[in-house]
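Participant: no FASTA, just this:
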């Protein structure tokens, strides 16, 4: 790979990001900026200071033509915007061209939380008490108890866990503390008692695999899916669905949008407001079922019944 100003600028940007962001965030931005670099180098552009709004639109258009989904395009734009901010801070650009390019429109789909009773049956299903089963149960309970992202749970160390709370590093390297419920604490205590049977000496990760090291993202996703199938859940289970369920069930009970925003680690309230739409659907269904003047009568009136 050629040593060009562009490559040095990308490396400097990612090195700066690594000082405040999680490894997962850095890896995602590296992937997106590599795509940008490949695009620019194909045009013989070897310095990021040549980037302008026109080039960025061409880049996003080319990525869209390759079949990238709107969510992936939005992430590409976010990575380029971060690079632009870095170059402005370093005095290499007068302004960030990404600010002139809107974020690609996202599809307006709502998350689908699990039913409360269905989720309770899943979590309460007995298991064989092996170290792996205890670990998987602790992960399930912690995801639902605290609304963690996959990267947040995977990045947990033993020292992050307190008696009734857990410290996590969220998006953009933003730390937060979230409560740990009683059932999750019980599951974690059972796992911690069995953890030495799996963990390698000196390993600090809270959740480890059979080889003793930190459990990776794909391994966590795979284990949760396998556990859900074994316990009879008829739908696919992934970590983000447990996070959706946490937020939706908490908002339905508390009606406190700001508290849910803080617990989820959302920087903007608008991100959390998608759950108000879910809650509205629940309330609207209850209204239609219960209010005497909300439903159309089954026995339609005749013209003479005035």
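Facilitator: Thanks, I have the structure now. Because the structure is a prediction, the values reported are computed rather than measured. Numbering: from 1, shown residues only.
Participant: contacts, neighbours, all on C-alpha from now
Facilitator: Fine.
Participant: what does the helix or strand harbouring residue 24 rub up against?
Facilitator: Following DSSP states H and E, the helix or strand that holds residue 24 is helix 23-42. Contacts with helix 23-42, where a contact means C-alpha atoms under 8 Å, 6 or more residues apart in numbering, come from 6-7, 10, 14, 17-18, 46, 59, 75-76, 79-80, 151, 171-172.
Participant: those strands in the protein, which residues are they?
Facilitator: Assigned strands in the chain, in chain order: 165-169, 175-179 (criterion: DSSP state E).
Participant: could I get those as a markdown table with distance to residue 136?
Facilitator: Listed next are these as a markdown table, based on distance: least, C-alpha to C-alpha, whole Å:
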| stretch | distance to residue 136 |
| --- | --- |
| strand 165-169 | 18 |
| strand 175-179 | 19 |
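Participant: Quick one: closest of those to residue 303.
Facilitator: Judged by C-alpha to C-alpha, the one of the strands of the chain that comes nearest to residue 303 is strand 175-179, at 60.9 Å.
Participant: Now do the closest one: everything it contacts.
Facilitator: Applying C-alpha under 8 Å, 6+ apart, the set of residues contacting strand 175-179 is 145, 146, 164, 165, 166, 167, 168, 169, 170, 263, 265.
Participant: wait, the second one sits on residue 180?
Facilitator: It stands for residue 146. Yes. With contacts defined as C-alpha atoms under 8 Å, residue 146 counts as touching residue 180 at a distance of 5.9 Å.
Participant: Show me what counts as buried in stretch 154-170.
Facilitator: Judged by neighbour count using 16 or more other C-alpha atoms under 10 Å, the buried positions of stretch 154-170 are 154, 155, 156, 157, 160, 161, 166, 167, 168, 169, 170.
Participant: how near is the last one to residue 21?
Facilitator: Distance of residue 170 to residue 21, given as C-alpha to C-alpha, to the nearest Å: 8 Å.
Participant: Ok, the first one next?
Facilitator: In this structure, residue 154 and residue 21 are 14 Å apart, going by C-alpha to C-alpha.
Participant: same deal with the fifth one?
Facilitator: Here residue 160 is placed at a distance of 16 Å from residue 21 (C-alpha to C-alpha).
Participant: ok now do the most centrally placed residue in the chain, which residues does it touch?
Facilitator: Centrality entry for the chain: nearest residue to the mean C-alpha point is residue 149, 4.5 Å, by C-alpha atoms, centre = their mean. Going by C-alpha under 8 Å, 6+ apart, residue 149 touches 143, 170, 239, 240, 243.
Participant: re earlier: next, format the buried residues of stretch 154-170 as TSV and append distance to residue 103.
Facilitator: Formatted as TSV, the entries for the buried residues of stretch 154-170 read as follows, by distance: C-alpha to C-alpha, whole Å:
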residue	distance to residue 103
154	29
155	29
156	31
157	34
160	35
161	36
166	33
167	31
168	28
169	25
170	22
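Participant: Structure two is appended below for comparative analysis:
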């Protein structure tokens, strides 16, 4: 992972630890970097160390362990307050962004907690962790959108064109295995072992998924039509190949999914490649797959992430109760004459 010359060495060391030891993706490490850079800029601004400098231009190369030792839990909470209020006004956002902001603040808390835990427990540069009691903000989770069985079948039946075998196989793996888009793009032919497939998930964590009959048939139908990829290090061996003979890209997959969603008569503004992952998880859970097994299938590190699918069933049960034709019936009291 590349280091940033505009970043202090202590932060670069932490990012390298995240990537090489903790196995975090470059994307996650970069997001943590942006969050911590904002935090340090905020602290310098609050302490009058960056007067007359626009916030986004405040340098942080001078941040060292002595400066970090002065940071308190109150500083962290003040920063979270800033991201919730001042930053909101700065971006001219409205109240519809509150859900996104709480999610963003939760990630900033995660970045701060990880950084200070690293300094305390791993680098041993701090004798105590000043923000170990920093709490995560509550995040309102909305129920994930998903396709019904009939909508999923309509989607599969909408596939056509010169790459129909490839595209059908992609949709089938999404709907049956619950893969992330990045995981599907990263698949190699060598990852297929009879009725199993090796998936490289977040943090470079591997998991083996069983392939049902529909997936095996789709793969077997696709392989004879697979475009022979270029022999470069990234594309060689790729399972899904573009017409340019390169490993298929996320943008290509997202585009083709949107195309077939529209062709199936569904709303492409409501459904995406990621929603197919939700569809697979929902259909599995609703048909008896227990939550721990579903966690393993989806590659969730924390079962709390998987628990959202239990709420889908609750919502469906509530909806079923309200749709009963007797749901609005009100008992009519008998009059005294009826009793005679």
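Facilitator: Happy to help now that I have it. Every value quoted in this text rests on a predicted model; they were computed, and no experiment measured them.
Participant: TM-score for these two?
Facilitator: Laid over one another, the chains give 0.83 as their TM-score (TM-score structural alignment, normalised by the length of the first structure), with 298 aligned residues with a C-alpha RMSD of 3.0 Å.
Participant: ok, residue 301 of the second structure to residue 202 of the second structure distance?
Facilitator: 9 Å.
Participant: and those two? which has more neighbours close in?
Facilitator: Neighbours around residue 301 of the second structure and residue 202, counted as other C-alpha atoms under 10 Å, are more numerous at residue 202. The numbers are 17 against 13.
Participant: The more buried one - nearest residue in space that isn't next to it in sequence?
Facilitator: Leaving aside its chain neighbours, residue 202 of the second structure sits nearest to residue 25 (6.8 Å; criterion: C-alpha to C-alpha, 6 or more residues apart in numbering).
Participant: for residue 240 of the first structure, same thing?
Facilitator: Using C-alpha to C-alpha, 6+ apart and skipping residues adjacent in sequence, the residue nearest residue 240 of the first structure is residue 149, 6.5 Å away.
Participant: Map that neighbour onto the second structure.
Facilitator: Residue pairing (TM-score structural alignment): residue 149 of the first structure is matched to residue 180 of the second structure.
Participant: Same question for residue 159 of the first structure.
Facilitator: Across the two structures, residue 159 of the first structure finds its equivalent in residue 190 of the second structure, going by TM-score structural alignment.
Participant: Count the neighbours of the residue nearest to its match when sequence neighbours are not counted for me.
Facilitator: Spatially, and ignoring its direct neighbours in sequence, residue 190 of the second structure is nearest to residue 237 (7.2 Å; C-alpha to C-alpha, 6+ apart). Other residues near residue 237 of the second structure come to 19 when the count uses other C-alpha under 10 Å.
Participant: ok, residue 237 of the second structure touching residue 229?
Facilitator: Yes. Contact status for residue 237 of the second structure versus residue 229: in contact at 7.3 Å, counting by C-alpha under 8 Å.
Participant: quick one, what contacts the nearest residue to residue 178 of the second structure once chain neighbours are set aside?
Facilitator: Ranked by C-alpha to C-alpha, 6+ apart and with sequence neighbours excluded, the top spatial neighbour of residue 178 of the second structure is residue 277, at 4.1 Å. Contacts of residue 277 of the second structure were listed using C-alpha under 8 Å, 6+ apart, and they are 174, 175, 177, 178, 179, 180.
Participant: Now for those: which two are most distant?
Facilitator: When the contacts of residue 277 of the second structure are compared pair by pair using C-alpha to C-alpha, the maximum separation belongs to 175 and 180, at 10.8 Å.
Participant: From residue 46 of the first structure, how far out is the residue nearest to residue 81 of the first structure when sequence neighbours are not counted?
Facilitator: Distance criterion C-alpha to C-alpha, 6+ apart; nearest residue to residue 81 of the first structure, sequence neighbours excluded, is residue 98 at 5.0 Å. Plainly put, residue 98 of the first structure is 18 Å away from residue 46 of the first structure if you go by C-alpha to C-alpha.
Participant: More neighbours: these two, which one.
Facilitator: The residue with more neighbours, out of residue 98 of the first structure and residue 46, is residue 98; 24 against 18, by other C-alpha under 10 Å.
Participant: In the first structure, what residue corresponds to residue 303 of the second structure?
Facilitator: In the first structure, residue 303 of the second structure lands on residue 269 (TM-score structural alignment).
Participant: Pull the number of nearby residues for its match.
Facilitator: Taking other C-alpha under 10 Å as the definition, residue 269 of the first structure ends up with a neighbour count of 14.
Participant: now swap in residue 214 of the first structure and tell me
Facilitator: Residues near residue 214 of the first structure, counting by other C-alpha under 10 Å, number 21.
Participant: go on, residue 218 of the first structure?
Facilitator: Applying other C-alpha under 10 Å, I find that residue 218 of the first structure has 11 neighbouring residues.
Participant: Over in the second structure, tell me which residue corresponds to it.
Facilitator: Alignment of residue 218 of the first structure against the second structure is given by TM-score structural alignment, with residue 251 as its counterpart.
Participant: OK, contacts around that match?
Facilitator: Contacts were defined as C-alpha under 8 Å, 6+ apart; by that measure residue 251 of the second structure touches no other residue.
Participant: how close does it get to residue 242 of the second structure?
Facilitator: Distance of residue 251 of the second structure to residue 242 of the second structure, given as C-alpha to C-alpha: 11 Å.
Participant: again, but for residue 199 of the second structure
Facilitator: Distance of residue 199 of the second structure to residue 242 of the second structure, computed by C-alpha to C-alpha: 20 Å.
Participant: how about the contacts of strand 175-179 of the first structure, which pair is most distant?
Facilitator: 164 and 170 (18.8 Å).
Participant: Residue in the first structure paired with residue 277 of the second structure?
Facilitator: Using TM-score structural alignment as the criterion, residue 277 of the second structure maps onto residue 243 of the first structure.
Participant: Now residue 141 of the first structure. Nearest residue, chain neighbours left out?
Facilitator: residue 184 (4.8 Å).
Participant: My guess is the one you found contacts residue 142. True?
Facilitator: Yes. Counting by C-alpha under 8 Å, residue 184 of the first structure does reach residue 142; the two are 5.4 Å apart.
Participant: burial of residue 224 of the second structure, as a residue count?
Facilitator: Neighbour count for residue 224 of the second structure, taken as other C-alpha under 10 Å: 9.
Participant: same thing with residue 87 of the first structure?
Facilitator: Under the neighbour criterion other C-alpha under 10 Å, residue 87 of the first structure is assigned a count of 21.
Participant: Spatially nearest residue to it, not counting backbone neighbours?
Facilitator: Distances taken as C-alpha to C-alpha, 6+ apart place residue 93 nearest to residue 87 of the first structure, at 5.5 Å, with adjacent residues excluded.
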